[in-house]
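*Asks:* Test case, fold it:
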Amino acid sequence: MKSATPPNEHLPQCVAPEHEFTMRFTSTPRGARLARRLVSHRLDDWGHPYTTPVNETLTLITAELSANAVRHGHVPGRDFHVQLTLAEGILRIEVTDTRAEKQPSPTPLPPDSLSESGRGLHLVAALADDWGITPRPAAPGKTVWAQLRVPAGGQLVCL
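*Replies:* Below is the predicted model:
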């Protein structure tokens, strides 16, 4: 983990996101797959085509965070939430689940070389410019987020 910035606190109060996508998904492998696909489609719509490094990188990060939300953050009957934001040249993905007692390590432990899992947060840490974990302030659970710097698409206006 590179910092402990809470969700969306990287944005000054007067900065409005250029683009924002948010959706809830069932806490199942199908929900994780759909989250990954919709983030990739949204990035394509926002001018980052499917085969570009930005789209491929953020799609992989989304896949890892969504899979972790399903595998480690699943609470029966509760969904996980994905939010994708583009503001001031920063793409930020946030994946929120409702399981507070299962916190990922801010410094991922090295995976067992024979294990078939346990590498997701290592990938996130390697690919993202910044990432972190924050508790949900008004409900049980946590948000795991990652962000990438991309060329800014235009000027943002304070509201």
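*Asks:* going forward, measure contacts and count neighbours with C-alpha atoms only.
*Replies:* Will do.
*Asks:* mind listing what's buried in the longest helix seen in the chain?
*Replies:* Looking across the chain with DSSP state H, the single longest helix is helix 53-72. Residues 54-70 are the ones in helix 53-72 that count as buried (16 or more other C-alpha atoms under 10 Å).
*Asks:* I figured Ser66 hits Leu34, correct?
*Replies:* No. Using C-alpha atoms under 8 Å, Ser66 is not in contact with Leu34, being 9.5 Å away.
*Asks:* Neighbours of the nearest residue to Glu94 once chain neighbours are set aside, how many?
*Replies:* Closest residue to Glu94 apart from its sequence neighbours, by C-alpha to C-alpha, 6 or more residues apart in numbering: Trp145 at 4.2 Å. Neighbour count for Trp145, taken as other C-alpha atoms under 10 Å: 28.
*Asks:* how near is Trp145 to Thr59?
*Replies:* Relative to Thr59, Trp145 is positioned 13 Å away (C-alpha to C-alpha, to the nearest Å).
*Asks:* For the comparison step, fold the sequence that follows:
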Amino acid sequence: MPGIEIARAVYDGFAGTLEQRVADFAVALEAHRTSVGLPAPVEAPLVEAIARAGGMDEVTIVDPPAPPTPPDPSPAAPPLIPKLVVVERVGIAGKLRDARAALKIGRPDAELSDAELLLRERWEAASTIAQDDVQVRGFLAALGLDPDAILAA
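*Replies:* You can find the predicted model right below:
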């Protein structure tokens, strides 16, 4: 495995001259071994390190990491249906009175369980209904209605 890793940007910074500079420096080092009284050749620190490590065969050029993949967008929220549309569809199906009776609309709060009161309050407060609202889908099914048809966009 090559012993020196250099970033692609550093390699590119030598503008295509790194290999030749390393080779030339290696030759100069070899010639200096037999010289007497001459100063040692000098090169850029990276060139010297590569030459002393054995040349370009010991180099791995490392590309920058790929930019992170953006996360998948969150799934789209289910469409919201205006409650008025739902009420009209329940009425057209002939189940409006059954729906109001099941919701106990008009009955005093004290006569309702907490769950019944919560269901009624949610129904009365809502202006839109999500197509995947589990409670509403169960309520419509309990009325004998097809939740997919009533909550269709």
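*Asks:* Put one on top of the other, what's the TM-score?
*Replies:* Once superposed, the chains reach a TM-score of 0.21 (TM-score structural alignment, normalised by the length of structure 2), with 45 aligned residues with a C-alpha RMSD of 3.8 Å.
*Asks:* Please list all residues in contact with Leu84 of structure 1.
*Replies:* When contacts are counted by C-alpha atoms under 8 Å, 6 or more residues apart in numbering, Leu84 of structure 1 is found next to Glu20, Phe21, Thr22, Val39, Leu91, Arg92, Ile93, Glu94.
*Asks:* Of the residues you listed, which belong to helices?
*Replies:* Among these, the residues falling in helices (DSSP H) are Val39.
*Asks:* Quick one, which of the contacts of Leu84 of structure 1 are buried?
*Replies:* Using 16+ other C-alpha under 10 Å as the burial test, the contacts of Leu84 of structure 1 include Val39, Leu91, Arg92, Ile93, Glu94 as buried.
*Asks:* Please tell me how far the second one sits from His72 of structure 1.
*Replies:* Just to be clear, that refers to Leu91 of structure 1. 25 Å.
*Asks:* Leaving out sequence neighbours, find the closest residue to Ile93 of structure 1.
*Replies:* Using C-alpha to C-alpha, 6+ apart and skipping residues adjacent in sequence, the residue nearest Ile93 of structure 1 is Leu84, 4.6 Å away.
*Asks:* if I've got this straight, the one you found is in a strand?
*Replies:* Yes. Assessed by DSSP: H, G, I helix; E, B strand; the rest coil, Leu84 of structure 1 belongs to a strand.
*Asks:* how near is it to Asp97 of structure 1?
*Replies:* For Leu84 of structure 1, the distance to Asp97 of structure 1 - C-alpha to C-alpha - is 15 Å.
*Asks:* Equivalent analysis for Glu20 of structure 1, please.
*Replies:* For Glu20 of structure 1, the distance to Asp97 of structure 1 equals 19 Å [C-alpha to C-alpha].
*Asks:* now swap in Ala35 of structure 1 and tell me
*Replies:* Using C-alpha to C-alpha, one gets 13 Å for the distance from Ala35 of structure 1 to Asp97 of structure 1.
*Asks:* all helices of structure 1, in order?
*Replies:* Going by DSSP H, structure 1 shows helices at 29-45, 53-72, 120-127.
*Asks:* What of structure 2?
*Replies:* Using DSSP H, helices in structure 2 cover 8-13, 18-33, 45-53, 83-92, 96-103, 114-125, 134-142, 147-150.
*Asks:* In CSV, list those helices along with distance to Thr60 of structure 2.
*Replies:* Listed next are the helices of structure 2 as CSV, based on distance: least, C-alpha to C-alpha, whole Å:
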stretch, distance to Thr60 of structure 2
helix 8-13, 9
helix 18-33, 13
helix 45-53, 11
helix 83-92, 65
helix 96-103, 72
helix 114-125, 65
helix 134-142, 58
helix 147-150, 60
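*Asks:* Count the neighbours of the residue lying closest to Val82 of structure 1 once chain neighbours are set aside for me.
*Replies:* The shortest distance from Val82 of structure 1 to any non-neighbouring residue, by C-alpha to C-alpha, 6+ apart, is to Val95 (4.7 Å). Per other C-alpha under 10 Å, the neighbour tally for Val95 of structure 1 reads 25.
*Asks:* Please apply the same query to Met23 of structure 1.
*Replies:* Neighbour number of Met23 of structure 1 under other C-alpha under 10 Å is 12.
*Asks:* doesn't Val82 make contact with it?
*Replies:* Yes. Using C-alpha under 8 Å, Met23 of structure 1 is in contact with Val82, at 5.5 Å.
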